[in-house]
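Asker: Sequence below, structure please.
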Amino acid sequence: MCLALPALVVERRDGDEALVDLGGVRKSVSLALVPEAVPGDYVIVHVGFAIGRIDPEEAARTLALFAELEAGR
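Answerer: A predicted model of the protein is given here:
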């Protein structure tokens, strides 16, 4: 099974690198597959690579579902 998570692009870095925020966790990822992504965009991240852009409303719904799952633990 694969898991890809929505993350907010915080800043672009050198080359194809970017800093993203996922629920307060910041991580460097590659934007090589989504070169048009800019700070403020949400991207789907899988194993250190942004694999697509996602609508902010869809990202919010997905993140809310993850928060529900976490609360039910």
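Asker: C-alpha only now, for contacts and for neighbours.
Answerer: Fine.
Asker: For the lengthiest strand in the chain, which helices and strands make contact with it?
Answerer: Longest among the strand segments of the chain by residue count, using DSSP state E, is strand 5-12. Counting contacts by 3 or more Cα pairs under 8 Å, 6 or more residues apart in numbering; DSSP states H and E, strand 5-12 packs against strand 17-22, strand 42-46, helix 56-71.
Asker: here's the other one to compare against:
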Amino acid sequence: MCLGVPGKVTAVGEDIHQLAWADVCGVAVRINIALVCEGSPQELIGQWVLVHVGFAMSLLDEQEALETLAALQHMRAVGLARDDEDANALR
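Answerer: Modelled structure (predicted):
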């Protein structure tokens, strides 16, 4: 299964065909903003986007981005707990 992850745009190139940078869970990631840039690329700095395979697929409002990040962190925690249970069952 593939997931998009919220990222906050931190820097952009000169035009929509250049790569931008986004903070995705604390990691600086290069992304393509062509799908979401409708005006000046500079307007995207500080905006939340849904990042999938290196592309900003859509714009997100901050609440939606933070809720999605929280849900992903919860899913990770559940997965780690299940891994621990499985490891204990094998002992």
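Asker: Could you say which of the helices and strands packed on strand 5-12 of the first structure is packed most deeply?
Answerer: Among those, strand 42-46 has the highest mean neighbour count (mean count of other Cα atoms under 10 Å), at a mean of 22.
Asker: once the two are aligned, what's the mean deviation for it against the second structure?
Answerer: When the second structure is overlaid, strand 42-46 of the first structure sits 0.7 Å from its aligned residues on average, using mean Cα distance after the TM-score superposition for the first structure.
Asker: any idea of the angle that strand forms with helix 56-71?
Answerer: Interaxial angle, strand 42-46 of the first structure versus helix 56-71 (axes from the mean of the first three to the mean of the last three Cα atoms, to 10 degrees): 50 degrees.
Asker: which other residues reach strand 42-46 of the first structure?
Answerer: Defining contact as Cα atoms under 8 Å, 6 or more residues apart in numbering, one finds that strand 42-46 of the first structure is touched by 2-9, 29, 37, 50-56, 59.
Asker: Just checking the distance from the longest strand of the first structure to the centre of its chain.
Answerer: From the chain centre to the centre of strand 5-12 of the first structure is a distance of 5 Å (Cα atoms, centre = their mean, to the nearest Å).
Asker: contacts for that strand?
Answerer: Contact with strand 5-12 of the first structure is made by 18-23, 37-46, 54, 59, 62-63, as judged by Cα under 8 Å, 6+ apart.
Asker: Check the alignment and tell me where residue 36 of the second structure lands in the first structure.
Answerer: The pairwise alignment with the first structure assigns residue 36 of the second structure to residue 34, based on TM-score structural alignment.
Asker: ok now do the counterpart of residue 64 of the first structure in the second structure, which residues does it touch?
Answerer: The alignment partner of residue 64 of the first structure in the second structure, by TM-score structural alignment, is residue 70. Residues counted as contacts of residue 70 of the second structure (Cα under 8 Å, 6+ apart): none.
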